[in-house]
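S.K.: make a model of this:
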Amino acid sequence: MKKLYIKQKVLSFNEKFTVKDQQGNDAYYVEGSLMKIPKTFSISNTAGTEVALITKKVFSFLPKFYVEVHGQEVVTINKEFSFFKARYSIDAASIEVQGNWWDMDFEVFQYGEVVGKVNKEWFTWGDSYKIQVLNEEMETIIIALVIAIDYVKASQAAASSAAT
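M.R.: From the prediction side, this is the model:
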């Protein structure tokens, strides 16, 4: 089992952060597009090669995000219409997320087997997540899922605070 940690800075204007391994070494670099349409997040390995791309669909009634890994779209995250509580669905062939993913405490399944676990670490400055990868072939997909879901949550929170 491999453990990875994502720590986002609270006041990061350039939307850059790293994914660290269990020893504290850089494992991946994440860079968000600043003031660019469509909104994207690029995930690169330590050699600088892009391994995943998260893109927000520009023209849609409800928010929709696409996650590409190694150039192939593998996951779509859709906001569902709801009056009371924000609801999102994750569409992917053979990938399923179970648990309380709105609070970032969930497991990722592939073909019914757990391939990863994600937990938000509380009482930290900024958003921090612990990722346990049980199937290393799914590592990039799990990291991309965490970043995409976190961005969905942040977008929802920003929209809610702007409305009040």
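S.K.: C-alpha from now on. contacts and neighbour counts both.
M.R.: Fine.
S.K.: show me how far stretch 40-48 is from its chain's centre.
M.R.: 13 Å (CA atoms, centre = their mean, to the nearest Å).
S.K.: one more: stretch 146-159?
M.R.: That offset, for stretch 146-159, works out to 9 Å (CA atoms, centre = their mean).
S.K.: residue boundaries of the strands in this protein?
M.R.: For the chain, the strands defined by DSSP state E cover 2-7, 16-21, 26-32, 40-45, 50-56, 64-69, 72-80, 87-91, 95-100, 105-110, 113-121, 128-133.
S.K.: how close does the residue most central in space within the chain sit to Tyr5?
M.R.: The centroid of the chain falls nearest to Ile147 when counting by CA atoms, centre = their mean (2.0 Å). Ile147 sits 12 Å away from Tyr5, going by CA to CA, to the nearest Å.
S.K.: ditto for Gly32
M.R.: 18 Å.
S.K.: how about Asn119?
M.R.: 10 Å.
S.K.: of these two, who's got more company?
M.R.: Comparing Asn119 with Tyr5 by neighbour count (other CA atoms under 10 Å), the higher total belongs to Tyr5, at 24 against 19.
S.K.: now do the same contact list for Thr46.
M.R.: Contact analysis of Thr46 by CA atoms under 8 Å, 6 or more residues apart in numbering lists Asp26, Ala27, Tyr28, Tyr29.
S.K.: structure for this one too, so we can compare:
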Amino acid sequence: MRYEVRERLFAVGEDYWIEDEQGHKAFLVDGKAMRLRDTFELKGPDGRVLIDIHEKMFALRDTMVIERPWSDSGSAAGEALAKIKRKRLSLLRNHYRVELIDGTELDVSGKILDREFVVEYDGEMLAHISRRWLRVRDTYGVDVIREDADPALIIAVAVCVIHLAEKERGED
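M.R.: Below is the predicted model of the structure:
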């Protein structure tokens, strides 16, 4: 399933819709301004919060945390689903590690600031993020390749790595 993100509105404190292939509103990214840490909520079309995304405070390296605000598996609500941080430095490509709560690790690599990167698990591509498919300026696509992958989680990962890469660029 492919999703379209119009990032010209992307900023903490501003909201933007992510549309599916048919042009229907699939997710709302709700940026929360006036917070001590960078915070976003990923909401469904009905307005229900699906995922909370926030910066981890007091970490040695910039880290984003993805949480579900509710529990459907008997785990505690608000428990972290994943932590995302920069993996290693490279001149041409950015690498981020996504540590899922179950111990699984995803690798995010590519040209994050150019919106050309992939999300992989154990060498298998889960999603491809690219600007090349779309002709609209300041828009990129999130193509969730595997049918068993959680689109909300993949989109949350994309939001996090882009935010971390832009924050890092701003600090240089």
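S.K.: ok so, going back, any chance of the strands of structure 1 in TSV, plus distance to Ser160 of structure 1?
M.R.: Formatted as TSV, those follow (distance: least, CA to CA, whole Å):
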stretch	distance to Ser160 of structure 1
strand 2-7	24
strand 16-21	24
strand 26-32	22
strand 40-45	21
strand 50-56	18
strand 64-69	17
strand 72-80	14
strand 87-91	14
strand 95-100	20
strand 105-110	22
strand 113-121	21
strand 128-133	22
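S.K.: relative to Ile143 of structure 1, how far out is the residue nearest to Glu50 of structure 1 when sequence neighbours are not counted?
M.R.: Of all residues not flanking Glu50 of structure 1 in the chain, Ser44 sits nearest, at 4.1 Å (CA to CA, 6 or more residues apart in numbering). Ser44 of structure 1 is 11 Å from Ile143 of structure 1, where distance means CA to CA.
S.K.: and the contacts of stretch 147-163 of structure 1?
M.R.: Against stretch 147-163 of structure 1 from outside (CA under 8 Å, 6+ apart): Ile54, Phe65, Val67, Ile77, Trp101, Trp102, Met104.
S.K.: who touches the second one in this structure?
M.R.: The neighbours of Phe65 of structure 1, taking CA under 8 Å, 6+ apart as the test, are Ile54, Thr55, Lys56, Lys57, Thr76, Ile77, Asn78, Ala148.
S.K.: redo that, cut-off 7 Å
M.R.: Ile54, Thr55, Lys56, Lys57, Thr76, Ile77, Asn78 (CA atoms under 7 Å, 6 or more residues apart in numbering).
S.K.: please apply the same query to the last one.
M.R.: With contacts taken as CA under 7 Å, 6+ apart, Met104 of structure 1 has the following neighbours: Val118, Asn119, Lys120.
S.K.: what does the last one align to in structure 2?
M.R.: Structural alignment places Lys120 of structure 1 opposite Arg131 in structure 2 (criterion: TM-score structural alignment).
S.K.: give me the number of residues near that match?
M.R.: 19.
S.K.: ok, and the closest non-adjacent residue to it?
M.R.: Looking at Arg131 of structure 2 with CA to CA, 6+ apart, the closest residue is Tyr140, at 4.2 Å.
S.K.: what residue of structure 1 matches up with that neighbour?
M.R.: Aligned partner of Tyr140 of structure 2 by TM-score structural alignment: Tyr129.
S.K.: its match and Lys120 touch, don't they?
M.R.: Yes - between Tyr129 of structure 1 and Lys120 there is a contact at 4.4 Å, judged by CA atoms under 7 Å.
S.K.: overlap of the contact sets of Ser44 and Ile143 of structure 1?
M.R.: In contact with both Ser44 of structure 1 and Ile143: no residue, using CA under 7 Å, 6+ apart.
S.K.: distance of the residue nearest to Arg131 of structure 2 relative to Leu164 of structure 2?
M.R.: 17 Å.
S.K.: same check, this time on Arg35 of structure 2
M.R.: 17 Å.
S.K.: okay, those two: which has more neighbours?
M.R.: Each of Arg35 of structure 2 and Leu164 has its neighbours counted (other CA under 10 Å); Leu164 has more, 22 against 9.
S.K.: how far away is that one from Arg86 of structure 2?
M.R.: Leu164 of structure 2 is 8 Å from Arg86 of structure 2, where distance means CA to CA.
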